[in-house]
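Asker: sequence unknown, structure follows:
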């Protein structure tokens, strides 16, 4: 078993808070998901989370015009310059304050950052600027009187427009010009939300929080801007006080009146002989119109506030989002409404448009919702939403292709591992879902909830086809399906009984009593020949049942502490139990004897919450593992709980093999072991002080005593880092963890791993290639499998003629078969030679199938099944499309041929024939 697991993807969280971006080609959306960044490929229907992690949640993002460099800034002001080619952080910079907005210039030479009332302009590294050192500051502007909120560049990257909370928009020149210094646009009565330049001129549109939209016209064309360097030396000398002024301190420029600027420009024209015939016109703005966009929204809700805006310069489309969850599309400059839609009841936090203006990306931070809407056809390109509350449980399907998750919001979701998208959501439960379990045949799965129901969902038809209930209302805390898929069992939390139902009839078969505390976990034996069920409870007991054959008769095993979670070994011979004292105990089911014990409390680790009155070391005494799962080969055990750590143990040796830290996000609570000294004052921890707003009863920063999951109506708290559920994939290649961050997937990356097997001195790449050259494919394949280099194995396999595969596979020894199947399953995922590798798989299973120990190499067989099923799904769609297309073409050809056969001769020809018959010769022709 290999443990080089690396972070692979993040599911269940599609948007948290911050800026949404489209890539330059318009086919992908970049979304901040907490302290990570996810790219949603809309063309290929796939999501990928970058292997980059910040110490706090990302809020401000922007992408360079060439689509290679991403700047992401977190809520504490730490900026990361990320290369999307290598998917790594190439530079870091600390602004030490919250950053509101970041924007690249259209020419890619600069990027601007808004912090407090300042605007910083940096040189962007790359071929456009000729600079390869990151974050070289070029200009700083201090013109705003309050916090800056938004910015935009002119089309030629010469002017920067910055909106702020002081209800004004300032325009700053990047270079120095004779007829333009700094301009301020007012006339708003609330904070500026967006300011947008037009495509080929300096006209600008500004939008404020109350929905006021002002359209401004510039007095000059872009070509009329006169750089200060082009003014002759006399003018420079006369205006040396102006030229020496740096835009770093723009207050002087702001204090100058229009008369002074006009006088200075007139002196230039009068005193300079060379420029007497040259007209230098001053740049100023004239307001053409003012519109009130929020009036339509406030008819339904008077408290509606404009929260976000985006503008597409080519098509002149303006999109505005509101706190009511509605968005409107207007056409500028007439501000005609052309489309509107309400997507939720939460505010729209961010809006973005793609390069053609057809797709609109909308993010709602309250629901964690991400939508891509095509407004012309009024269809969803992408509609994804995670669980609105914590994800409480997960389970893999038997082939490892699907994941089912249950949340505290009462929803059950199915996820595709390959694409990373949720493709169906079930919302039949009316309370928190506590457990989910797949059937062995992958046709359905069941979920238990605190609403006193256990529901079975059909994966093929996407419907709830069975609802199991008890004789009296019970809050179900756990659920299990037997290996045959005929029986479902669930344990009660408030009534200490286990209930057994038949899936076919839906009838309650047994009520198993015996536990004296809440049933925390139960599971059926995974083997087909066994009908054993095991349950653990808070009454410090583990009970072994054979309900199908012996009814309520059971065997009791005493535990050292309260039982919290259990997991069966894949062969069904052993079971592992996690108890409240932080230990993991394994038992042999036949003898009911304890086999091993793992002391894992110190490995679990513990962080200190901001409002904790005890240290992390003391709180560790109350921590324990809450989720367990065996690896696919049964040699290892993965465990997690009320901590940021996930541990993998060797069961036989009772030793820890690997520890994973699932997050370093300080935006979550209880990540650090110590409280920052800055938060400790003479009045103790400052986090224990309630921070109310001016009006009493506003948002309060600390949580209610004893509350861990949050009180949404009264107080806002930081979620506490925790692992709610863990699951190993049946193929053994990945494992998943349901955490406060979302659903994290970790997988093995075998491409960079040299792992030889039974290696000898003569086994070298040169020797293998010599065997291939001599057509000795058997020895070449055996040596390549021993060397275990992917490229070499692929070269050997693909050099074997298809007619020789059957003979070669028949001569292979049994010890090579498992490794060969793993290789075939891997190549089936990515290779174009589908039929060729299917032939290899067919011959291997035909010759060696009866001799294969299926239980021993079950993960390999499941990996092969997963590859074949995925290819089948992909090709079947193409085949169906081609089949129906060919049927349509054939039918169309038949219809056209019938029309041609039924049509009469052309009228023109018939008239010509009649003319020839009727026409008589004239007298001249007779003569």
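Answerer: The structure has been received and is ready for your questions. This one's a predicted model, so the numbers in the text were calculated from it and none came from an experiment.
Asker: From now on I want contacts and neighbour counts done on CA atoms only, so please keep to that.
Answerer: Fine.
Asker: Surely residue 351 touches residue 363?
Answerer: Yes. Using C-alpha atoms under 8 Å, residue 351 makes contact with residue 363 at a distance of 6.6 Å.
Asker: Pick out whichever of these two has more residues nearby.
Answerer: Counted by other C-alpha atoms under 10 Å, residue 351 and residue 363 do not tie: residue 363 has more neighbours, with 28 against 25.
Asker: For the more buried one, which non-adjacent residue is spatially closest?
Answerer: In space, and not counting its chain neighbours, residue 363 is closest to residue 370: 4.8 Å by C-alpha to C-alpha, 6 or more residues apart in numbering.
Asker: Now the helix or strand where that neighbour lies: buried residues?
Answerer: Using DSSP states H and E, residue 370 sits in strand 369-374. Neighbour counts over strand 369-374 (16 or more other C-alpha atoms under 10 Å) mark 369, 370, 371, 372, 373, 374 as buried.
Asker: Which secondary structure elements does that strand sit against?
Answerer: strand 359-364, strand 379-385 (3 or more C-alpha pairs under 8 Å, 6 or more residues apart in numbering; DSSP states H and E).
Asker: Of the ones you listed, flag the one that's most buried.
Answerer: With neighbours taken as mean count of other C-alpha atoms under 10 Å, the helices and strands packed on strand 369-374 reach their highest mean count in strand 359-364, at a mean of 24.
Asker: dropping in the other structure now:
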């Protein structure tokens, strides 16, 4: 399918990603194979250092993550390269070659282990220590170990709880798995604590609420248009908010099938104190804010903030000051193998009232101002292109994660064409 601007939604399209340093030292935006970083304290662009031109990401980056204390950063994606970065120097200190395309990453709570998941449903663990430390070249090739697997289902999101007890993984097959973090990851994570079951379509994103509660909480969003709150240890569903009505309000049509089909949750994030949840929804030019009552363990809609026409966030994160950073846009490779990448970054703040009101932050109040946006948005920040690419990225995600439905006749026809049937052994 091709739109008016010539973009082909059937091609590989990668949504823009955003990550914030835990102490607000850096903000990073990835779009396609490009890695853009800005120093919020020094108010300057970060020079990301690769050991060589060949060590750059060759394909789309699909996941980026800072470690808990912010000393490490990881990027990985379609080129099957997992790259570990030292955020003091922004040098790539370790590169691992995965066997499949990487879909999610996370650090253990002590940052000693890096976990990454691939599109075959396997989670691997690798040490973050440098074997070549002190040598002229510290880039080494480690052999990751198989930690757990999801039986050939694409893993969409991966998190480690702040208390170090659990690994939480979400997948295409509507489920969220809670596994016990092993004492020795080299031996694998064989103990399953439970499954969070309730979504009726793919689970697109998860976020942990780590605020020192007796029971850790989890927020999830999915292709069914719902945001769900869970208790991690017992895998109990605590509350559900269906956002499809909010999309319907925006369009003035509650009964439209198109509205129902175009309401997948694209991203969720939780404020540092766990009281606020920001939600990105397909076809919503802005963001939904939910209140999380930590005592009653319930979710409540606070505000639907429409930011600008064609601004559908593809990634977002709260900083330690309560500001919400959002990015919209995506990257697509053209027929000439050139990368068409467009991003659009915005920042939102809230009032200090009991019932906060969220508004966009003025340019002069953001560290670095126009230089920050020039660094993160790049040279091409055309709004229409950003919208078209982000929409194409969402369609590509849904096509990949949505379970295909076949009639009985079609299913039998597909069985006859299978080429993986085992040959009978001759006696």
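Answerer: On my side now, so go ahead. Just so it is clear, the structure is predicted and the values come from calculations on it, not from any experiment.
Asker: picking up where we left off before, mind putting the helices and strands packed on strand 369-374 of structure 1 in JSON lines, distance to residue 877 of structure 1 included?
Answerer: Shown next, in JSON lines, are those (distance: least, C-alpha to C-alpha, whole Å):
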{"stretch": "strand 359-364", "distance to residue 877 of structure 1": "25"}
{"stretch": "strand 379-385", "distance to residue 877 of structure 1": "19"}
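Asker: Residue 60 of structure 1: which of those is closest?
Answerer: Closest to residue 60 of structure 1 of these, according to C-alpha to C-alpha: strand 359-364, at 13.5 Å.
Asker: according to the alignment, the closest one goes to what range in structure 2?
Answerer: The counterpart of strand 359-364 of structure 1 in structure 2, using TM-score structural alignment, is absent.
Asker: now do stretch 297-308 of structure 1
Answerer: Alignment note (TM-score structural alignment): stretch 297-308 of structure 1 is unmatched in structure 2.
Asker: returning to that earlier point: for residue 48 of structure 1, find the nearest of the helices and strands packed on strand 369-374 of structure 1.
Answerer: strand 379-385 (14.1 Å).
Asker: ok, residue 617 of structure 1 touching residue 606?
Answerer: Yes. Assessed by C-alpha under 8 Å, residue 617 of structure 1 is found in contact with residue 606 at 7.3 Å.
Asker: quick one: which of the two has more around it?
Answerer: Between residue 617 of structure 1 and residue 606, residue 606 has the larger neighbour count (other C-alpha under 10 Å), namely 28 against 15.
Asker: helices or strands up against the top helix by length along structure 2?
Answerer: For structure 2, the helix with the greatest residue count under DSSP state H is helix 383-401. Applying 3+ C-alpha pairs under 8 Å, 6+ apart, one finds that helix 383-401 of structure 2 makes contact with strand 13-15, strand 324-333, strand 339-350.
Asker: Please pull up the helix or strand immediately following that helix.
Answerer: helix 408-417.
Asker: State the span of structure 1 onto which the longest helix of structure 2 is aligned.
Answerer: Counting by TM-score structural alignment, helix 383-401 of structure 2 pairs with no residue of structure 1.
Asker: how big is the angle separating that helix from strand 339-350?
Answerer: 100 degrees (axes from the mean of the first three to the mean of the last three C-alpha atoms, to 10 degrees).
Asker: Quick one: map residue 238 of structure 2 onto structure 1.
Answerer: Residue 238 of structure 2 maps onto residue 595 in structure 1, by TM-score structural alignment.
Asker: Ignore what I typed, I meant residue 36 of structure 2.
Answerer: Checking TM-score structural alignment: residue 36 of structure 2 goes with residue 413.
Asker: Next, find the distance separating its match from residue 422 of structure 1.
Answerer: From residue 413 of structure 1 over to residue 422 of structure 1 the distance is 7 Å, taken as C-alpha to C-alpha, to the nearest Å.
Asker: likewise residue 518 of structure 1?
Answerer: 32 Å.
Asker: go on, residue 454 of structure 1?
Answerer: 22 Å.
Asker: neighbour count winner among the two?
Answerer: A count of neighbours by other C-alpha under 10 Å puts residue 454 above the other of residue 454 of structure 1 and residue 422, at 27 against 21.
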